[in-house]
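Chemist: Take a look and give me a structure for this.
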Amino acid sequence: MLNGKTIAFLVAPEGVEQVELTEPWKAVKQAGGTPRLVSTHRGQVQAFHHLDKADTFAVDDTVDSAEATAFDGLVLPGGVANPDRLRTVPQAVQFVRAFFDAGKPVAAICHAPWTLIEADVVRGRTLTSWPSLRTDLRNAGATWEDQEVIVCTAGPNTLVTSRKPDDLKAFCQAATDAFGE
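Modeler: Take a look at the predicted model:
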């Protein structure tokens, strides 16, 4: 149980895979936590179902004003465009890095580890991701494995990773377990 813990969900203004945002969001709420949507811009974020526009979601806070110390954990949803955009925004990369520096749990699915690579936090860790990131993760010093979910405790924090939307049930369970510790 998360018993009131606050979990940041970091997404770009456009490009997040909707189901990779909404399913972990529901899991955090069902476990008694408070999810908060953090982005690089105020207003709304545009989610996608693969390449098709889906719903929009209201941003609670932005990376230029949010601080990792205000949160108990971080979720990085995927979608190809979402992490690709986030990794080009220095404040977003620093926001992610701050969770590792503070030893707070982080959960990343699908293409989201691109942002972790940019934050230079995967070296010496074991992760999974969408298969096309395998070489990027290995080049950044991580061990990549093709598994439904990996919970890595080899670094300063717990890092939960999964490959794709089909892995969401296992991802959500592992993430809420990590946030509840």
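Chemist: Please count neighbours and contacts with C-alpha atoms only from this point.
Modeler: Will do.
Chemist: And the helices in the chain?
Modeler: 18-30, 81-86, 90-101, 113-118, 134-139, 168-180 (DSSP state H).
Chemist: what's the distance between the residue most central in space within the chain and F9?
Modeler: Compute the mean C-alpha point of the chain, and by CA atoms, centre = their mean the closest residue is L76, 1.3 Å away. For L76, the distance to F9 equals 6 Å [CA to CA, to the nearest Å].
Chemist: Also R123?
Modeler: R123 is 23 Å from F9, by CA to CA.
Chemist: what's near enough to touch the residue nearest to the centre of the chain?
Modeler: Counting by CA atoms under 8 Å, 6 or more residues apart in numbering, L76 touches 9-11, 106-109, 112.
Chemist: picking that back up, more neighbours: R123 and F9, which one.
Modeler: More crowded of R123 and F9, by other CA atoms under 10 Å: F9, with 22 against 17.
Chemist: thinking again about what came up before, let's have the contacts of L76 in a markdown table, adding distance to R85.
Modeler: What follows is those, written out as a markdown table (distance: CA to CA, whole Å):
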| residue | distance to R85 |
| --- | --- |
| F9 | 15 |
| L10 | 11 |
| V11 | 9 |
| V106 | 19 |
| A107 | 18 |
| A108 | 15 |
| I109 | 15 |
| A112 | 10 |
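Chemist: and the helices of the chain, which is most packed in?
Modeler: Among these, helix 113-118 has the highest mean neighbour count (mean count of other CA atoms under 10 Å), at a mean of 24.
Chemist: For that one, which helices and strands make contact with it?
Modeler: helix 81-86, helix 90-101, helix 134-139 (3 or more CA pairs under 8 Å, 6 or more residues apart in numbering; DSSP states H and E).
Chemist: So which of the ones you listed is nearest K5?
Modeler: Counting by CA to CA, K5 lies closest to helix 90-101 out of the helices and strands packed on helix 113-118; the figure is 14.6 Å.
Chemist: I'd like the structure of this one too, to check against the first:
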Amino acid sequence: MSKLQGKRIAFVATDGFEDSELTSPWEAVTAAGADAVMIAPAAGTITGKNGHEQPVDHVLGQVSADSFDALVLPGGVVNADHLRLDSEAVAFARDMFTEHKPAGVICHGAWLLVEAGVVDGRRITSYPSLQTDLRNAGADWVDEEVVVDQGLVSSRTPEDLPAFNAKLVEEIGEGEHERQHA
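Modeler: The predicted model follows:
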């Protein structure tokens, strides 16, 4: 399958990510022909909360949104909490939205989108404990398996990964979404 042939997908995470929320979407986009790229705050390797080690391809601050076709933000409380405090991660996410790129976010990954200021007026889901944060940032939070809003794909937990992955590949395949915005 080559639905995403030639597409470069930026995965942004750091230590403490939810393993399956990185590995499952990674496998889905690469199986569809995309080039998945791991971007993190520091070089080397990042480790998931269950021990998956992922080599880092690029460091935040040394890449730009115009080099990628889509963004994926895995969850994991520690991962998401660290990234939302990283100004380069926040800027990169905002830039991806400014350039109308499709984005996928699952579980706690939405914290970075709150910090980036890109959820106001958007319909989104997440791990339930983020609903107040997302609503306070202007989002219409719903409790659904997968939500698609103008190129933004969101899901709640690892149990939602099959639906999340299918919609993620579909939205990336559609390309830039004019109504995707920062």
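Chemist: before we move on, the earlier item: which of the contacts of L76 of structure 1 fall in strands?
Modeler: Per DSSP state E, strands hold the following members of these: 9-11, 106-109.
Chemist: Which position in structure 1 pairs with Q131 of structure 2?
Modeler: Counting by TM-score structural alignment, Q131 of structure 2 lines up with R134 in structure 1.
Chemist: What is the burial count for the spatially closest residue to its match that is not a sequence neighbour?
Modeler: Residue nearest to R134 of structure 1 in three dimensions, not counting chain neighbours: W144, with 6.0 Å by CA to CA, 6 or more residues apart in numbering. Other residues lying near W144 of structure 1 total 19 when counted by other CA under 10 Å.
Chemist: check contacts around W144 of structure 1.
Modeler: 126-129, 134, 137-138.
Chemist: Mind doing that once more with 6 Å?
Modeler: Residues near W144 of structure 1 by CA atoms under 6 Å, 6 or more residues apart in numbering: 126-128, 134.
Chemist: Let's have the residues you listed in TSV, adding distance to V96 of structure 1.
Modeler: As requested, the contacts of W144 of structure 1 are arranged in TSV below (distance: CA to CA, whole Å):
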residue	distance to V96 of structure 1
T126	18
L127	16
T128	18
R134	20
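Chemist: Between all of the contacts of L76 of structure 1, which two are separated the most?
Modeler: Most distant of those, by CA to CA, are V11 and V106, 13.8 Å apart.
Chemist: higher neighbour count, the two?
Modeler: V11 (33 against 26).
Chemist: aligned partner of the more buried one in structure 2?
Modeler: In structure 2, V11 of structure 1 lines up with A13, judged by TM-score structural alignment.
Chemist: How about P83 of structure 1?
Modeler: Match for P83 of structure 1 (TM-score structural alignment): A80.
Chemist: Isn't that match up against G109?
Modeler: Yes. Between A80 of structure 2 and G109 a contact is recorded at 5.3 Å, counting by CA atoms under 6 Å.
Chemist: so what sits against both of those two?
Modeler: Applying CA under 6 Å, 6+ apart, one finds that no residue jointly contacts A80 of structure 2 and G109.
Chemist: returning to what we had before: which residue in structure 2 lines up with the residue nearest to R134 of structure 1?
Modeler: Checking TM-score structural alignment: W144 of structure 1 goes with W141.
Chemist: I'd like the distance between its match and I39 of structure 2.
Modeler: Counting by CA to CA - W141 of structure 2 and I39 of structure 2 are separated by 27 Å.
Chemist: And H108 of structure 2, by the same measure?
Modeler: Counting by CA to CA, the gap from H108 of structure 2 to I39 of structure 2 is 18 Å.
Chemist: and what of T23 of structure 2?
Modeler: From T23 of structure 2 to I39 of structure 2 the distance is 14 Å (CA to CA).
Chemist: Please apply the same query to G138 of structure 2.
Modeler: 28 Å.
Chemist: Pretty sure V153 of structure 2 sits against G104.
Modeler: Yes. The pair V153 of structure 2 / G104 is scored as a contact, 4.6 Å apart, by CA under 6 Å.
Chemist: Look up how far L21 of structure 1 lies from the most far-flung residue of structure 1 relative to its centre.
Modeler: No residue in structure 1 sits farther from the centre than D52, which is 21.1 Å out by CA atoms, centre = their mean. According to CA to CA, D52 of structure 1 and L21 of structure 1 sit 15 Å apart.
Chemist: With S132 of structure 1 instead?
Modeler: Taking CA to CA, one finds S132 of structure 1 at 20 Å from L21 of structure 1.
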